[in-house]
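*Asks:* A predicted structure for the sequence below; I have some questions about it.
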Amino acid sequence: MNGKSGGNLLGTAAVGLAALLLSACGDEEAASDFLDQNEPATEQQQDSGSQGSTSEDSTSGDSTSGDSTSGDSTSGDSTSGGSTSGDSAGGTSDEETAAIDCGTSPCVGPDHPYSSVQAAVDAAPDGGSVGIQDGSYRQCFVIPEHKSLTIKALDGRPHIKSRLCDGDKGVLVNYSKGEVVVDGLELSDAGTDKVIWHHDNTGALILRNVEVHNAGMGILASTNSERLEIHDSEFYDMDEPTQNGHLVYAGQVKDLVIKGSYFHSARNGHMIKAKSVNVDIENNYLLDNYGTTANLINIWGCGTNRVVGNAIVSENRDGAVQAMDVTVRKRYGDVKPCPVNNADITIAYNSFLKKGETLWSSLLLDVYDMDSMTIENNLVTGARLVKDGTTQGVYWYPGDWNGKNQSYAADQYLDDQLHVESAPSAVDSAHEPTEQYRHPMATEPRDNAYNMGAYSISQ
């Protein structure tokens, strides 16, 4: 019986029969609710402690195969609102995680020994890997502080959802002081809490080809964590009515890297909030389709900051929109001063389209006391380029500020991703991009840097 008792099989069959009868009576919602309340015990992932799971099914000795997908959904429900599941463009991030060998690594799913993701995480050795079969899992999991780990989809896009670990902190809670790589998963449905919590004083969390949605916040990277990287991923549909529902909140992370990713459907928070020491935001697509009340990219300037090659669109026709703002951290409230001795920013080769009236919209808002600032080769449509840091608060149009950026007519864009058929020639720059965004979420080589804006034009 593949490790399952006859009693468990009968119980599962009874639950399925009851749900089938409810469905036959035409009450699909009641059937779904019944399955939610009576799903197998291995799917009822309990809250985990800060050093790992404390639930009964979290040890490798009593996790069995055959019941890892919950009764309320199947692998077919993991497509997002804006991108396809399981076959996103491969991406060009610096490293790709190796395939998982389920003969030597713990793997989760109906065809594998583990039904609990937490159990597989606990069983994997430091520096090891966990594979997850495509499917829908009503679970959450915690990475303990002593363990570096790779967690990767075996096929499709496994969907981990609707359970919160460690005192309702997140679907994924990371305490590891080493390096954790998450590749190919969908994580969602955390209510008004965070989907992912990269905790205080942790190491590196690297997200590749992940889809994160439907919560109060997508990811919170807390104080003094070493590194957060997001590659070729999608974040959307965050809403926290009592505070800002940010898609990504990197709070005083030492290094933040975000590349080739798609951000959209933010209602009341920043798409990217970076209180980090060093920031690298390159070749992403940001779509302000709900008209969030916050600036799209918020940077507390500290260390070395790069915002290069991003395509940014705002559909907020009736309000003023700032694509990004930057303020030196030591001047922002009572937070800690910048721990390094420089505060520099480069904003180059971005394209920003603000639809509707210009109002007081700008590519960059509020620049204070940066040691150095480079703003060049940006295309700006329906907005000003920058509001300077003086008390007068002067807004500059692209061609008037330093002659290195240009206004661009909205009807010259070829598509919603802001590809162009022709564009002004770029000025000489030390920041020429070698990549550009590739829809729906990835990057591709950029042939040249002859033109301003986020995309190259072959010559």
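*Replies:* Yep, it's here.

*Asks:* hey, let's count contacts and neighbours off CA atoms from now on
*Replies:* Noted.

*Asks:* which other helices and strands contact the lengthiest helix in the chain?
*Replies:* For the chain, the helix with the greatest residue count under DSSP state H is helix 6-24. In terms of contacts (3 or more CA pairs under 8 Å, 6 or more residues apart in numbering; DSSP states H and E), helix 6-24 is packed against helix 28-37.

*Asks:* sorry, back to before: now do the longest helix of the chain and helix 28-37, the angle between them.
*Replies:* 160 degrees (axes from the mean of the first three to the mean of the last three CA atoms, to 10 degrees).

*Asks:* could you check how far G11 is from S314?
*Replies:* In this view, G11 and S314 are 52 Å apart by CA to CA, to the nearest Å.

*Asks:* which residue of the two possesses the greater neighbour count?
*Replies:* S314 (25 against 14; other CA atoms under 10 Å).

*Asks:* got the buried residues for stretch 283-291?
*Replies:* N283, N284, Y285, L286, L287, D288, G291 (16 or more other CA atoms under 10 Å).

*Asks:* now swap in stretch 153-166 and tell me
*Replies:* 153-154, 156-166.

*Asks:* which two in those residues are spaced the farthest apart?
*Replies:* Greatest spacing in those, by CA to CA: G156 and D166 (27.7 Å).

*Asks:* hang on, the earlier thing: can I get the buried residues of stretch 153-166 in JSON lines with secondary structure and distance to S261?
*Replies:* Shown next, in JSON lines, are these (DSSP: H, G, I helix; E, B strand; the rest coil; distance: CA to CA, whole Å):
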{"residue": "A153", "secondary structure": "strand", "distance to S261": "18"}
{"residue": "L154", "secondary structure": "coil", "distance to S261": "22"}
{"residue": "G156", "secondary structure": "coil", "distance to S261": "19"}
{"residue": "R157", "secondary structure": "coil", "distance to S261": "17"}
{"residue": "P158", "secondary structure": "coil", "distance to S261": "19"}
{"residue": "H159", "secondary structure": "strand", "distance to S261": "19"}
{"residue": "I160", "secondary structure": "strand", "distance to S261": "20"}
{"residue": "K161", "secondary structure": "strand", "distance to S261": "21"}
{"residue": "S162", "secondary structure": "coil", "distance to S261": "24"}
{"residue": "R163", "secondary structure": "coil", "distance to S261": "25"}
{"residue": "L164", "secondary structure": "coil", "distance to S261": "25"}
{"residue": "C165", "secondary structure": "strand", "distance to S261": "26"}
{"residue": "D166", "secondary structure": "coil", "distance to S261": "28"}
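
*Asks:* below is structure B, check it against A:
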Amino acid sequence: MRFLVCGSLLLAISGFFNAADAATLQVGVGKKYLSPSIAAKYTRDGDIVEIDAGVYPKDVALWKHNNLTLRGVGGMAHMQADGASVAGKGIWLIKGNNITIENIEFSGARVRDRNGSGVRAEGTGLTIRNCYFHDNQNGILTGSNKNSDIVVENSEFANNGAGDGKTHNMYIGAVRSFTLKYSYSHHSRIGHTVKTRAQTNYILYNRITDEYDGNSSYNIDISNGGIAYVIGNLVQQGQISENSGIISYGAEGLKYDANEFYLVNNTVVNDRPQGGAFVFVKPGTNPARIVNNLFIGRGVINAAGAEQSNNVRGDKNELISPLAYDYHLRLKAEALNAGIEPGTANGFSLQPTEQYVHKAGSEPRPVAGKIDVGAYEHE
């Protein structure tokens, strides 16, 4: 018995000292570590790596330890790869678990197989906040991992893609869950602006747009079904989009046991002159609910069997400034007070509680009588 107690105490003490040994590594000019790639060689589980704002040309890194926090300080730290990569995969290759990345800019990921990523995630669990991914062949690319949860918040993605339709602003593999909140994804190069194969998806309060000159494919591609909550987003297809579809669910087959689609209180604008499909939902999805959405422009909804309730086909004149992609409602818009309470699904509230603020931010959604249709509540 004494041995068991001592053994347990030893394990507890060992765990305590492991936590206490976690260090803060400082990176930058005049700091102990000149670049992130050098610091990466000295990290241990639980460390914090603070990277001074500035440009780190051709600096690429492998992060193999767990529970790391990697963040820019004093502004964004720019990993400007200019074609450099780790193992032919990307700028940062993440092999550790439970990694948090904050205030980092990633650009210039290019590799021979045209799949170079700002962040290539091969561990379990990744959180990205306040980061900027641009001009890479993929912004983020994750592997398949049924135990992994990927969270992206308050981040911007622009001009990612190799131009082959197979690379995207973000490409989330078959993970347990994917959460995208308060983010701005735009101008994907022919690929999708958001692409995910996750089992459960929370796409909440984002701006996902082609704008005037973007030529992306789908704005949102939930490739293999699963459970998807798409709530409170601004989604706009540009006039030269490569694909007639805007939001697609299950186009590559329903691969999960539960396939449920909830499209609630989004504003979806189609600027493509020849029109297209606002929404495609793969037959067999149950339930599929399309509720309180504002659809503007030419387009159809391909969702046989879906519940479609309190959606409004509006006009750009009902928006404050459509040319500036400000989709707040004007005073006499048809969408005012036209919604219903959307209820819950699987214990998750479908009621929008926030709304997108540009750039890559959010604010509480006002409560002003009956709910408005679309991503914004008129005050």
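*Replies:* Yes, it's here. The shown structure was predicted, so the numbers you read here are calculated from the model rather than taken from an experiment.

*Asks:* quick revisit: what span of the second structure is the longest helix of the first structure aligned with?
*Replies:* Here helix 6-24 of the first structure fails to align to any part of the second structure, judged by TM-score structural alignment.

*Asks:* hmm, H198 of the first structure is touching N224, no?
*Replies:* No - judged on CA atoms under 8 Å, H198 of the first structure makes no contact with N224 at a distance of 10.3 Å.

*Asks:* among these two, which residue is more densely surrounded?
*Replies:* Neighbours were counted for H198 of the first structure and for N224 using other CA under 10 Å; H198 has more, 28 against 18.

*Asks:* please identify the residue in the second structure that aligns with the more buried one.
*Replies:* In the superposition onto the second structure, H198 of the first structure corresponds to A121 when matched by TM-score structural alignment.

*Asks:* I figured that match hits L93, correct?
*Replies:* Yes - between A121 of the second structure and L93 there is a contact at 6.2 Å, judged by CA under 8 Å.

*Asks:* picking up where we left off before, adding distance to L364 of the first structure, write the buried residues of stretch 153-166 of the first structure out as TSV.
*Replies:* Shown next, in TSV, are those (distance: CA to CA, whole Å):
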residue	distance to L364 of the first structure
A153	38
L154	42
G156	39
R157	36
P158	38
H159	37
I160	37
K161	36
S162	37
R163	38
L164	37
C165	38
D166	38
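
*Asks:* ok, the residue nearest to D134 of the first structure when sequence neighbours are not counted - contacts?
*Replies:* Leaving aside its sequence neighbours, D134 of the first structure sits nearest to P158 (CA to CA, 6 or more residues apart in numbering; 4.3 Å). P158 of the first structure makes contact with S75, S78, I132, Q133, D134, G135, S136, Y137, G184, L185, E186 under the criterion CA atoms under 8 Å, 6 or more residues apart in numbering.

*Asks:* what residue of the second structure takes the place of P158 of the first structure?
*Replies:* Matched across to the second structure, P158 of the first structure falls on A77, judged by TM-score structural alignment.

*Asks:* separation between that match and S321 of the second structure?
*Replies:* 33 Å.

*Asks:* one more: E102 of the second structure?
*Replies:* Going from E102 of the second structure to S321 of the second structure by CA to CA gives 32 Å.

*Asks:* got the contact list for the equivalent of N284 of the first structure over in the second structure?
*Replies:* Taking TM-score structural alignment for the superposition, N284 of the first structure sits opposite N206 in the second structure. Going by CA under 8 Å, 6+ apart, N206 of the second structure touches L180, K181, Y182, S183, Y184, S185, G232, N233, L234, Y356, A360.

*Asks:* same check on Y262 of the second structure?
*Replies:* Here Y262 of the second structure is in contact with A228, Y229, V230, I231, A288, R289, I290, V291 (CA under 8 Å, 6+ apart).

*Asks:* hmm, back to that, distance of the residue nearest to D134 of the first structure from D371 of the first structure?
*Replies:* 45 Å.

*Asks:* can you give me the end-to-end distance of stretch 113-121 of the first structure?
*Replies:* 13 Å.

*Asks:* can you check which part of the second structure it sits on?
*Replies:* With TM-score structural alignment as the criterion, stretch 113-121 of the first structure aligns to 32-40.

*Asks:* contacts for the matching stretch next, please.
*Replies:* By CA under 8 Å, 6+ apart, stretch 32-40 of the second structure touches L25, Q26, V27, G28, V49, I51, Y56, D59, V60, A61, L62, W63.

*Asks:* repeat that with 10 Å
*Replies:* 25-29, 42, 49-52, 55-65, 70, 77, 79, 92 (CA atoms under 10 Å, 6 or more residues apart in numbering).

*Asks:* please pick the buried ones from these.
*Replies:* 25-28, 49-52, 55-56, 58-65, 70, 77, 79, 92.

*Asks:* out of those, which sit inside helices?
*Replies:* Short answer: these have none in helices (DSSP H).

*Asks:* narrow the residues you listed to those in strands?
*Replies:* 25-27, 49-52, 55-56, 61-63, 70, 77, 79, 92 (DSSP state E).

*Asks:* G173 of the second structure: which of these is nearest?
*Replies:* Nearest to G173 of the second structure among these, with distances taken as CA to CA, is W92, at 17.1 Å.
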